[in-house]
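K.L.:
attaching a predicted model along with its sequence, questions to come.
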Amino acid sequence: MNMNLSGVKDQLAAMLKDRPPGTTADITEHTVIYWDGRQAVGAHVIADRPGFEESFDLDHHFLGDADEHLTHWFEDPKFSERPDLVAWLKARADRSAEQ
């Protein structure tokens, strides 16, 4: 499937923005997309312990790497509610506010 970055971002945003905070689009076992209140953003799930690595922008690099996974995901979207994502984002915001 040949995907357009703007279209992918718009579709993910539309699917996530009205869901509860902490909801993720589970693209792969270790890659999720969430709504940050302004846009769809990606994060890598840490494999060996609960939590997330740094978030990342949905850009052309991501689209190139994830094209096949996104194709499958859009055919059968899967979402999860992740309270640990809400806690992770709050902790990041608290650290930023302290600086």
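P.N.:
Thanks, I have the structure now. Residues are numbered from 1 along each chain as shown.
K.L.:
drop to CA atoms for contacts and neighbour counts, all remaining ones
P.N.:
Will do.
K.L.:
my guess is residue 70 is in a helix, correct?
P.N.:
Yes - assessed with DSSP: H, G, I helix; E, B strand; the rest coil, residue 70 lies in a helix.
K.L.:
can you tell me the centre-most residue of the protein?
P.N.:
Most central in the chain under Cα atoms, centre = their mean is residue 33, positioned 1.2 Å from the mean C-alpha point.
K.L.:
that residue reaches residue 42, doesn't it?
P.N.:
Yes - using Cα atoms under 8 Å, residue 33 is in contact with residue 42, at 4.3 Å.
K.L.:
which of the residues in stretch 5-25 are buried?
P.N.:
Residues of stretch 5-25 classed as buried: 5, 8-9, 12-13, 15-17, 21-25 (neighbour count, 16 or more other Cα atoms under 10 Å).
K.L.:
in helices, which of those residues fall?
P.N.:
Among the buried residues of stretch 5-25, the residues falling in helices (DSSP state H) are 5, 8-9, 12-13, 15-16.
K.L.:
take a look at this one as well, against the first:
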Amino acid sequence: MDMNCDTLQAQLAMLLRDQPRGVTADLTDFAVAYWDGDQVAGVYLRDNGHLDEAFELDGTGFQHWHDEIAAWLANPCYTARPELLERRKERPPFEARV
């Protein structure tokens, strides 16, 4: 299945929007994606599986992660991460971040 980045981004966003808050798409064993209320966002995982540094899943990010996202779409795997909910509580709402 050969998909362009726009298609991957749209499919991943559609699937993540339907998930409860705090659920991630486990793209690899070291990177996950989640719906931040406005767009798909990425986060690296530390060795012990805890959330680490965020990364952009914009057009360039989707090009970089194309193969991983395409593989994930073929066999989606999600994880509920309470840590993500806590992290998001610390951030202001999207409108305030503008």
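P.N.:
The structure has been received and is ready for your questions. Not measured: the values here are computed from a predicted model.
K.L.:
picking up where we left off before, dump the residue contacts of the residue nearest to the centre of the first structure.
P.N.:
Residue 33 of the first structure is in contact with 12, 24-27, 40-43, counting by Cα atoms under 8 Å, 6 or more residues apart in numbering.
K.L.:
what secondary structure does it sit in?
P.N.:
Quick answer, by three-state DSSP: residue 33 of the first structure is strand.
K.L.:
ok, now residue 86 of the second structure?
P.N.:
helix.
K.L.:
what's the neighbour count on it?
P.N.:
Residue 86 of the second structure: 11 surrounding residues under other Cα atoms under 10 Å.
K.L.:
just the strands in the second structure please.
P.N.:
23-26, 31-35, 40-45, 51-55, 78-80 (DSSP state E).
K.L.:
give me whichever of those strands is most buried.
P.N.:
Of all the strands of the second structure, strand 31-35 carries the top mean neighbour count, a mean of 23, counting by mean count of other Cα atoms under 10 Å.
K.L.:
quick check: the gap between residue 26 of the second structure and residue 93 of the second structure.
P.N.:
Distance of residue 26 of the second structure to residue 93 of the second structure, given as Cα to Cα, to the nearest Å: 24 Å.
K.L.:
what of residue 56 of the second structure?
P.N.:
Residue 56 of the second structure sits 18 Å away from residue 93 of the second structure, going by Cα to Cα.
K.L.:
off-centre distance for stretch 73-83 of the second structure?
P.N.:
Mean-position distance between stretch 73-83 of the second structure and its chain equals 9 Å (Cα atoms, centre = their mean, to the nearest Å).
K.L.:
neighbouring contacts of that stretch?
P.N.:
With Cα under 8 Å, 6+ apart, stretch 73-83 of the second structure has contacts from 12, 22-27, 50-51.
K.L.:
which parts of that stretch are buried?
P.N.:
Judged by neighbour count using 16+ other Cα under 10 Å, the buried positions of stretch 73-83 of the second structure are 73, 78.
K.L.:
and if you look at stretch 83-93 of the first structure?
P.N.:
For stretch 83-93 of the first structure, by 16+ other Cα under 10 Å, it's 85, 88.
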